[in-house]
Every structure is written in C-alpha cells, then in structure tokens.
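Q: pasting the structure only:
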C-alpha cells in the first residue's frame, strides 16, 4: 500500500527529526528513529529528516556565549520560524533545516511556555517527532513520540528536570494531533496521567532487527570481552540498578565475569567488585559491531532495570539466541513476555538466584533451549515486518487526518 499526499499523486511526505541521529555512541532513540524511517520507506512514503543545520555543515555550531545570546533573541520573537530548503552538495538530495533548531525550540519553550512553530518550506503531510521536542510544524499532522515517563514516575532515577519535562509533555500531549509510544505500559501511564483520548494515542512498539550486513560485520569484528560472560548493556546509572546487579553477581558465586558495557549516565553507581574473586569488566560504549559480537558471545544478558519504556537490549539479545534476565512487571516484563527469566529488581536475593540459575544452564539443557526458542519467537514480534503490520492502520489513520485537515 502506497499512501499519497492529500490531493496529490506523490507518496505521503513525512519528516522525522534528526535530533538523535549521528550522535556518538548511539542511543535507543537513534535506533528507533532509524528503524521507523526504514519502515516508513518500505511502506512507500517519502521520508526525510528535519535538520538543525545546513547540509554543508558537519555539526551544529559551537554553543558559544555569542550563539546563546543570538538564540535567546531569536526565541523572543513571537511569530513562526521558517524552515529552509537546500540541496546536499554531495548527493543533490533535498534537505530541510532550521539552524540551531533543537536548542532554539528549547529556549523558546522556556520563555513562552509553548512549542516553537515552524512554517514554510513546503511542509510535509506528517511531522513525526521521535522524541518530545518543543516545536510543531504548521499545516502538517504533528505526531509526538513519548518513550517513557520516567522523569515523572521515578524522578529520583534521572537527572532530567521533572518540572520542565512535565510541563513540556502536558503541552505536547495537548497540542499534538497524535501521540505515539513504544509499550502498553507507557501508553497506560500516559492515559492515566494526561487523560489522552484513546483515538489520539497509539502504541507502535519499536522495530528491532539485526541485519545480514550487521551479522557479517559482527563475525569479522575482534572480541573485546571474554566469551561466556554475563553482560549488561546500557547507560551506567542508578536507573539501571547497577549496584544491586553487581552485588547479586558476587553473591551468586559465579566464576563468569560481569561485563558492564555502556556510557556513563547521570550519576555514578558503584560497580567495584564486592569480593576478591569477583571480576568486573567495564567497557565504554563501542561500535555497533563490537556490541553485537559481545552480546552474541555472552552467556546471558542481565538487565534488571528499575524503569524502562521499552528495553531494546532484551530483544536484541533474544534475536541473537542469548538468554535474558530482566525485571518482572513494567515495560521490561511486557517486552520480554515469557521468554526471559524475570526477577524482582528491588530484591538482590531474587536477582542472585536468577543469575545462579542461568550460570548452571548450558546450551544442551532443556531450559536453555526453551529460553532461546521462546526468545527467537518473541524477537519476531518486533521485526520490521511485524512493525509494518502494526504501522499500516496507523499510517492510514494519519493519511485520513491529513486529507481532512484533522
């Protein structure tokens, strides 16, 4: 099915924000953005990014004092900001951009308590924001993605300003045409907290895939961690339950090292070994190929997070045939289904027992084989094909909204 722009024979035009694309180390939102673009493209849409810089600029301008003054003066203006269009010098591809867009929109919202309005530039049928960003595009259907409400439900676990985020989310939920989220857990939280009508909020989950090219690159990548380790992947911060994980790993008595892979987070949890025998290996964020190689070679993924909106490593591990231990309840329990070993993330003893149980399993045991088989089946629920199936009625709904002017 190829959807068309209203009143046109051209494919449905969609802009995605570029805020999380190309960031060093990558983020879960960046993976989400890339996956959604691929799905929209496969569905026949004309998809491009809305950038915060001109196509001949490799990065946003430095955030100098002079730049901050200019940004503040621009943000004071009460009328819409024009979107510019230019062709990329290398490919000739058209590029839509607003210089300094994301910082400018943030300052504008803090001043006016409303999103920055963007106009001109031949607006698309749909502006699909992959994150709650404080701007809206005039004459387009504006979709905002809310991945989680952690700054509101667990403010002690994040460095994000709760007051600002709640104000931003309330305004975006009220003004956006459609709200999208990535799990039923978060969808229900949004409904309960913001009283969003059912026909304005959609749970699309998230496409998760490991391509053939990635698998080939993974095979050719040197190992950076010992095979058979226990592995944690994610930001190293209190929200990820690092200290209980390290304590449980020590108490389990396993001889397998615990590899903690990911960038530093908002705080600094203590991941030093709890016993002389315990081995902790800390690996900063690495290339995608190295991450996948380490995950594939791991004995199991340990992911007893305290709060998530989705839990991307869970499905990536299952897709690679790696058993998973994760938190019972919430989004992690929803995403893992019956394919993971679920534990109480607040109970170090329960996490310990889970690690010990996984430690005793081997590839020839029935329980191991069952976990791997169920994991593969669960991962298929989030494949690009399954995602496109979920997105087809959603995109048809957006097309109808666009055709009727909402």
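A: Cool, got the structure. Source: prediction; values computed, not measured.

Q: only C-alpha atoms for contact and neighbour calcs from this point on.
A: Fine.

Q: Which neighbouring elements make contact with the helix ranked longest in the chain?
A: In the chain, assigned by DSSP state H, the helix with the most residues is helix 384-403. Of the remaining helices and strands, those touching helix 384-403 by 3 or more Cα pairs under 8 Å, 6 or more residues apart in numbering; DSSP states H and E are helix 28-42, strand 141-146.

Q: Could you give the number of residues near residue 239?
A: Summarising burial for residue 239: neighbours were counted as other Cα atoms under 10 Å, giving 22.

Q: And residue 111, by the same measure?
A: Residues lying near residue 111 (other Cα under 10 Å) number 12.

Q: what about it, which helix or strand?
A: helix 101-112 (DSSP states H and E).

Q: So what touches that helix?
A: Residues lying outside helix 101-112 but in contact with it, judged by Cα atoms under 8 Å, 6 or more residues apart in numbering, are 19, 51-53, 71-72, 74-76, 114-116, 133-135.

Q: quick one: which of those residues is nearest to residue 324?
A: Nearest to residue 324 out of the contacts of helix 101-112 is residue 19 (Cα to Cα; 30.6 Å).

Q: all strands of the stretch 201-350 of the chain, in order?
A: Taking DSSP state E, counting those that start in this stretch as the criterion, the stretch 201-350 of the chain contains strands spanning 201-203, 230-233, 258-261, 280-283, 300-303, 324-327, 341-343.

Q: Which of those strands sits closest to residue 385?
A: The stretch from the strands of the stretch 201-350 of the chain with the least distance to residue 385 (Cα to Cα) is strand 201-203; that distance is 16.2 Å.

Q: Put this next to the previous one:
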C-alpha cells in the first residue's frame, strides 16, 4: 500500500522539479512542508504544531503549504485538522505506525521528497528527521529532557531521540528553540552553533481558551470529590516534575487545602488518598474548570523546555508558584512566585505567598500573557524560512 502511495506521488515530484528551472512553471511562493503527525496525541508538541501551522496559513496564505501526516490509526484526526485551516493546503497521508516512521526517517534516513515532492522548506520536530534534498530543513526542538534525564526516561525513547538529534545536528539549516533555556541546552549538549539556533516562544493554544461558568467548576469539584480549596498541579508523572517534593510541601498545608494532580501516567505512581486527588489526563472543559476553581497552580518542575501550564494559569486568573530554574522564570517573569524546587520548605512558602498575593499576581499574569502569541511566533518562523531559503 505504501509503495502504491509513493508511486501516486511520482508525477507530483516530477512536476515540482520543474520549479528549479527559470521560466519553466516557476512559482515565487515558497513550498513549505510540515510534519503534522504529532497533532492527534494531545501533547505540548501537538498544541504547538496545531497552533503554529494554523497561524502560518492564516497570515501567509500566498505560500504553498504541504502537510505530511504519517499515522496508522489517527488519519481521520489529521484530515479534520487540515480541513479546519483557513485555506486548504495539500496534505499527504501515509499509514505509517511509529516504529516504521522511526526506521524510514531516523535509521534509513529516507528523503521526505519521496513522499511530498520538492520543497523549499521542510519543518520537522525533534522526533523524526527525514533527509531533505531539494530544500532546507528547519527543526523545532522542544526540550532535551530525554537526553538530560535518561535514567528517568524509557530507553526506547532515549534511543529514538538520540537518532533524530544526530541528523538534526548534521543537516538542519535552522533550529527553532522554544526558549532561551532550550537554546543553551542545544548548544551545550548537541554542540550546534548558536548562529543556527533561533528562539521562538510558544503561546497559549486556542484550544486552552475555554470559557467556564461557576456551575461547571462546582460540577468538576463534585466529580472528583474535592472538598476543600485546592492547589492544582498540571504535569506528567515523571521524576523531573518534582511531584514527591510537592506532596511533601503540601503535607504541611493539607488541613486547609486539597492537592489535585492532573496529567498522564508515567514513571511515577501517585494514588488518590488523604486529600490528594489524581484525575489522570483531562482536557477541554474539565481541565478548564479545574484551572478556574484552583486556589493556585503549583509548578515546581526541575526542568522544562517551555512551561505551558504557566500561561494556562495566567489565562484562568490563577496565581502561580513555579521554579527559579530552567525555562520557568523565562516564561513567568515577575508574574509568579519563584521558588527553589529542591527545597521542600521553599515550595511550601511559595504556595502560601502565591495565595496571599493572588490579586497582584493575577493582574501581572494577565499582562504577561499578552507577550506570547501565535501570530508573533508565525511571523518569526516565516522570517527564519525566508532567511534559510535565501542562503546558498
């Protein structure tokens, strides 16, 4: 089936090749390829891809966009995303399960042009890195957690990430880092020259902007048996999220507050008991209602590439306590209480201060949120495309 799909694209490849000859079907619009395979999975990368592609297509409709969707089970979601865009780009769907994509792009390093035809730009993420022969490769690196914390990460994920990063280091014309912190990690860990790395900040996803009324907050509290004012933590259950220290800090406050942990399961296991409520992964109105009802967001992570829950809390007017390390101060600025994530008492004191300074922090958070937008991210990303295309 895959061979048949590749053959069906052969004429497209030949036709696109004509664009390299002056005067023969030349189109001044850039032909921009995007790997949108991550969109169905509900991760930060999913939200980044969804919102940045949407903003690019809306702001720069004159460009020729071609979306690559490699997925075995999630093709309907990819098709739904493509049809939701302001102007319908071309999209190439291939039933590629993750293991096959790893073989094709990270191990065998096949050319993406086999699937999409010639391109001026192909924008990949830091999970699959195909070869780009006709144009320039631009890659977004979201974080290097698998490389920095290999003992806390599934070994298969570490191997996969290392393979992709090796190709990124060798072949990418431009690397987009989602924070200055990530840029510094890329330089120090991957030894990629600074001149190839561009910082483009993420923003609050459109999907996160859900309007909530009081009755919906009351319903979600009832659903999860939340009986006290609660501290919210939105995270994945892995050691770098610092859950154990957060729980220890909360223990000294548990007479007054519940602790609600929201996120996907991972290397660590926490059970609901004695004021700790574990909801699992939630999204949409449920997540929005949990934010809206929280007394504060506790985000004492040891390492992040960006830190989207900080912006989400700003939107829902919830005071934030977060770490004074990694990317968190960069995102939060002066709109959050910063703590030492390695000190339990610092976390506890930070939670208390955030609750006490709610009005001040909420006001600062609303102003801080205005600094991050997908329109700005799209403008900066397009400038990178234009720069690398103009370079020999």
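A: Arrived safely. Bear in mind that the values here come from a model prediction, so they are computed numbers and not experimental data.

Q: Quick TM-score on the pair, please.
A: Overall, the chain-to-chain superposition scores 0.80 on the TM-score scale (TM-score structural alignment, normalised by the length of structure 2); 354 aligned residues with a Cα RMSD of 3.2 Å.

Q: Outside of the longest helix of structure 1 itself, which residues are in contact with it?
A: Here helix 384-403 of structure 1 makes contact (Cα under 8 Å, 6+ apart) with 3-7, 12, 35, 39-40, 43, 125-126, 140-141, 202, 204-209, 380-381, 406.

Q: Are any of these buried, and if so which?
A: The neighbour-count test (16 or more other Cα atoms under 10 Å) marks 3-6, 12, 35, 39-40, 43, 125-126, 140-141, 202, 204-209, 380-381 as buried among the contacts of helix 384-403 of structure 1.

Q: returning to that earlier point: residues of the longest helix of structure 1 that come out buried?
A: 384, 387, 388, 390, 391, 394, 395, 398, 399, 401, 402.

Q: out of these, which one sits closest to residue 342 of structure 1?
A: Within the set of the buried residues of helix 384-403 of structure 1, residue 387 lies nearest residue 342 of structure 1; the separation is 25.0 Å, counting by Cα to Cα.

Q: Mind telling me what the closest one corresponds to in structure 2?
A: By TM-score structural alignment, residue 387 of structure 1 lines up with residue 377 in structure 2.

Q: Tell me if I'm right that residue 375 of structure 1 and residue 318 touch.
A: Yes. A contact is recorded between residue 375 of structure 1 and residue 318 when judged using Cα atoms under 8 Å, the distance being 4.5 Å.

Q: against structure 2, where does the very next helix or strand once past the helix holding residue 111 of structure 1 fall?
A: Elements were assigned by DSSP H and E; along the chain past helix 101-112 of structure 1, the next helix or strand is strand 116-119. Strand 116-119 of structure 1 corresponds to residues 110-113 of structure 2 when matched by TM-score structural alignment.

Q: Run through who's touching the matching stretch.
A: When contacts are taken as Cα under 8 Å, 6+ apart, the neighbours of stretch 110-113 of structure 2 outside the stretch itself are 13, 104, 105, 119, 130, 131, 132, 133, 134.

Q: Filter those residues down to just the ones in helices.
A: Among the contacts of stretch 110-113 of structure 2, DSSP H puts residue 13 in helices.

Q: I'd like to know which of the contacts of stretch 110-113 of structure 2 are buried.
A: For those, a burial check counting by 16+ other Cα under 10 Å picks out 13, 104, 105, 119, 130, 131, 132, 134.

Q: In structure 1, what sits opposite the last one in the alignment?
A: Same thing as residue 134 of structure 2. Structural correspondence for residue 134 of structure 2 with respect to structure 1 (TM-score structural alignment): residue 139.

Q: what's the neighbour count on the nearest residue to its match once chain neighbours are set aside?
A: The spatial neighbour of residue 139 of structure 1 that comes closest, neighbours along the chain excluded (Cα to Cα, 6 or more residues apart in numbering), is residue 123 at 6.7 Å. A count of nearby residues for residue 123 of structure 1, using other Cα under 10 Å, gives 19.

Q: again with residue 94 of structure 1
A: Applying the criterion other Cα under 10 Å, we find 13 residues in the vicinity of residue 94 of structure 1.

Q: pretty sure it contacts residue 56?
A: No. Residue 94 of structure 1 is beyond contact range of residue 56, at 11.8 Å (criterion: Cα under 8 Å).

Q: which residues are in contact with both of these two?
A: Contact with both residue 94 of structure 1 and residue 56 is made by residues residue 88, according to Cα under 8 Å, 6+ apart.

Q: dump the residue contacts of residue 5 of structure 2.
A: Going by Cα under 8 Å, 6+ apart, residue 5 of structure 2 touches residue 94.

Q: Let's verify it: helix, strand, or coil?
A: The assignment at residue 5 of structure 2 comes out as helix when based on DSSP: H, G, I helix; E, B strand; the rest coil.

Q: do residue 151 of structure 2 as well
A: At residue 151 of structure 2 the chain is in helix, as set by three-state DSSP.

Q: Matching it against structure 1, which residue comes up?
A: Under the alignment by TM-score structural alignment, residue 151 of structure 2 pairs with residue 156 in structure 1.

Q: Pull the number of nearby residues for its match.
A: A count of neighbours around residue 156 of structure 1, defined by other Cα under 10 Å, yields 13.
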